[in-house]
Every structure is written in C-alpha cells, then in structure tokens.
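Peer 1: model the following, please.
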Amino acid sequence: MTTGLADRCSILVVDDMEENLIAFEAVLGPLHQHLVRARSGEEALKAMLRQDFAVVLLDVRMPDMDGFETTANIKRLDQTKDVPVILVTGTEPGADYAYRGYAVGAADFITKPIDPWVLRTKINVFLDLHRKNRQLALRAHPADTDRIAEITERLAQIELLLRNREEPGTAGLADRIVEVERAVSTLLPGPGGDCR
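Peer 2: All right, here's what the predicted structure looks like:
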C-alpha cells in the first residue's frame, strides 16, 4: 500500500540502542509513515509534547527512565494520555510484566526478536484507529473545519507575501509559515489533512 505524504501519521520509536532504532525503522519503513526517534524516556516525553503521534513503540529496558515509568508519565499528561503505547521487551512478558505494563496504561506488548509482519500489523491497527478518531472528532465540529480551512488559506497568503519580499530573513520566516500551515492542515479531513 502506497501512502501519500498527506496520509502519513507520526510514530514515535523509543530505544536507547541505535541498532534497535535502525531495526525498527527498517521494519516500519514499508508502512510509509513519519518515524520519529527518541533515545530515552525523557526525549520521548519532549517529542510527544511537540507533536501528535498515532502510536508509540517503547523499549522496556532503558537507563534512567524505563519503559514502564515512561508509559506512566505519558498517561499522566492530558496532551498524551490517549496515545497508545506498545511496550517492547527482550523477554517473554510474564504475568508480572504484563500486569505492570497494563497497569501503567500500555496498550500492547511485543517481544524480541520481532516478527516484522506482526509488528506492522499491530501498528496498522493503531494507525487506523487514530485516523478514525480524528475523522470522528472533525465530524462532530463542522464549524471548526471551516475555521481551520480559513486559517490554512490565510497562512498560505502570508507565505506568498513573504516569499515576494526581498528583505533578509523573510525566506526563513516563509518556511516556518509553511510548517505551521502543514500542521494546521492536518486537522482537516480528506486529502488536505494528515493521517487520513
């Protein structure tokens, strides 16, 4: 399945080991989604406060803040509490691991070595759920959709005005406006919106 740029969702992959991050990127690459890396629980929380994620793939064993503690912190914050977390463990999750993971709010577990097909299937379920939740939220507020479309159009106009000026720094500002325009357009249903 080919996914257009406008259809991409963001997935946060958290592991303290570079080789594991590379492996996850290789396995998830065929999904054609936007993958964001974090090397610690703290980096993961910062990333989640900066952008919206459809799902988080989180290693259990990390120094400082492990996967359980990171999940608990994710679930405590209003902005991130609804993002599903899949915990990744190097051992078969026993009853204590499963209990502890589900108690802090994990949605699922996956064990290493990872079966690529199983991981992609699990991730796709959460991507579909994320898309449907966003569509339902927009349908509940049609006036908001009109307002978002108006804001996106105004941002595009501002960007064009900035690009036509020859003053130093306007090109960089125009680039930032484009980023804001893209972020706002993700809230729209259909081809203009992200992760539909």
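Peer 1: contacts and neighbour counts: CA atoms only from here.
Peer 2: OK.
Peer 1: so what's I151 up against?
Peer 2: Under the criterion of Cα atoms under 8 Å, 6 or more residues apart in numbering, the contact list for I151 reads V184.
Peer 1: that one in helix, strand or coil?
Peer 2: Put simply, I151 is helix when judged by DSSP: H, G, I helix; E, B strand; the rest coil.
Peer 1: try I114
Peer 2: coil.
Peer 1: count the neighbours of it for me.
Peer 2: Residues near I114, counting by other Cα atoms under 10 Å, number 15.
Peer 1: quick one: it and L35, what's the gap?
Peer 2: I114 sits 18 Å away from L35 when distances are taken as Cα to Cα, to the nearest Å.
Peer 1: is the residue nearest to the spatial centre of the chain in a helix, a strand, or coil?
Peer 2: For the chain, the residue nearest the mean C-alpha position is F53 (2.0 Å; Cα atoms, centre = their mean). When classified by three-state DSSP, F53 comes out as coil.
Peer 1: for the comparison step, fold the sequence that follows:
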Amino acid sequence: MSTTPAEQCSILIVDDMEENLVAFEAVLGPLHQRLVRAQSGEQALKAMLRQEFAVVLLDVRMPGMDGFETAANIKRLDQTKDVPIILVTGTEAGADYAYRGYAIGAADFITKPIDPWVLRTKISVFLDLHRKNRQLALRAVAADTERLTEITERLTRIEVLLRDRREPDADGLADRIAELERSVGTLLPGPVEAE
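Peer 2: Down below sits the predicted model:
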C-alpha cells in the first residue's frame, strides 16, 4: 500500500521499552506512515500538542504516568480528545482493564504478543477514518468559502447599485454595505476580488 506524502498520517507509538518501540516500527513500517515515538506518558502528551495524529498506540504499563492516565489526559484536551487510542496490554490484563480503558475513551485494545496482521489492520481502519474526516472537513471549509464568496459578490453588486443612485441616503447605505462586505471578506481564507 503506497501513500503519497499528502496522504501520509502520523501515528504515535508510546512504550517505555525501546525493544517494543522497535517492534511496533517494524510491524507498522509497511503502512508507509510517519511513526512518532514517545517513551513516557509525558512525552506522548507533548507530542500530541505539537502535531496531529491519526491514531495513538499506547502501552498500558509504563512507569510514572501509565497508559490509562495518559489516555485520560489525551481525552481531556480539546486539541486531542478525538484522536483514537489503541491500548496495548499484556496477556495478564483482565476485564477491568477493558472496562477502565473504554471508560476513559480508548477506541480499541490489542494484547501482547501482538499479531502483526491484526495490528496493521486495526491501524489501517483508523487511518482511513482520519483521512475521510480530513476530507469532510476540507469540503465543509470549501462550501463555507464558496457561500461567503457568493455573499461578498452580492454585497458588492448592491453597493454598486446604491452608489449609482442619486438619492441622499444612498451613499450612507452604500458605505454600510461596503463595511459589511469587508467584514464578510475577512472570514474568507484569501483576498476577495470585487466585481
């Protein structure tokens, strides 16, 4: 599966053990995405605030801030609350791990030893969702921009019509419309050309 740089997403992998990070990188490498490492909950939170991630692969058992605390902190922040988290647990994990993880907002669990195919499949689902959400957001911005451009063009035409009229109040009204047009224009991503 080859992706262009524009289609690449970032995946945050969090584990305190170097060998686990290396193993995750080896398993996820064939997905051709940007892999970002963190070796603690604190490093993970800093990384989450610096860039956008499509998904977080988070070990539950870490010294200091464990995976549950890290996930809870990620879900508390407006900037990161919607990023899906896959918690990685050992075979000793019981039902209370699942309950606790889902209660704080984890999207999924995977148990060690990890089946590479299962992990890549799960991650791929979240990558696809992330790309689709990004496309929807871009379409919404484009639709809003198109609507604002249309409003600006209408205001410009009204302003021109009012300025062409020779009534005493027409200039004041045209000035107010021009001011409104400028206000709408500031909402657009680029300069708006008047007709």
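Peer 1: so the residue nearest to the centre of the first structure sits against R8, correct?
Peer 2: No. Counting by Cα atoms under 8 Å, F53 of the first structure stays clear of R8, with 10.7 Å between them.
Peer 1: the strands in the second structure, which residues?
Peer 2: Secondary structure of the second structure, counting by DSSP state E: strands at 10-14, 34-38, 55-59, 85-89, 108-111.
Peer 1: and of the ones you listed, who's closest to T152 of the second structure?
Peer 2: With respect to T152 of the second structure, and counting by Cα to Cα, the nearest of those is strand 10-14 at 37.6 Å.
Peer 1: the closest one vs the first structure, average offset?
Peer 2: Taken over the aligned residues, the distance from strand 10-14 of the second structure to the first structure averages 0.2 Å (mean Cα distance after the TM-score superposition for the first structure).
Peer 1: among the strands of the second structure, pick out the one with the most neighbours on average.
Peer 2: Ranked by mean neighbour count under mean count of other Cα atoms under 10 Å, the strands of the second structure are led by strand 55-59, which reaches a mean of 26.
Peer 1: what's the angle between that one and strand 10-14?
Peer 2: Angle of strand 55-59 of the second structure versus strand 10-14, following axes from the mean of the first three to the mean of the last three Cα atoms, to 10 degrees, is 10 degrees.
Peer 1: what angle do strand 55-59 of the second structure and strand 34-38 make?
Peer 2: Put simply, strand 55-59 of the second structure runs at 30 degrees to strand 34-38, going by the same axes, to 10 degrees.
Peer 1: quick one: contacts of strand 55-59 of the second structure?
Peer 2: 10-16, 66-67, 71, 83-89, 123, 126-127.
Peer 1: run the last query once more with 7 Å
Peer 2: Residues from elsewhere that reach strand 55-59 of the second structure (Cα atoms under 7 Å, 6 or more residues apart in numbering): 11-15, 67, 83-89, 126.
Peer 1: closest to V60 of the second structure among the residues you listed?
Peer 2: For the contacts of strand 55-59 of the second structure, the closest approach to V60 of the second structure (Cα to Cα) belongs to G67, at 3.9 Å.
Peer 1: count of residues packed around that closest one?
Peer 2: Applying other Cα under 10 Å, we find 25 residues neighbouring G67 of the second structure.
Peer 1: and the one 10 residues further on, by the same measure?
Peer 2: L77 of the second structure: 13 surrounding residues under other Cα under 10 Å.
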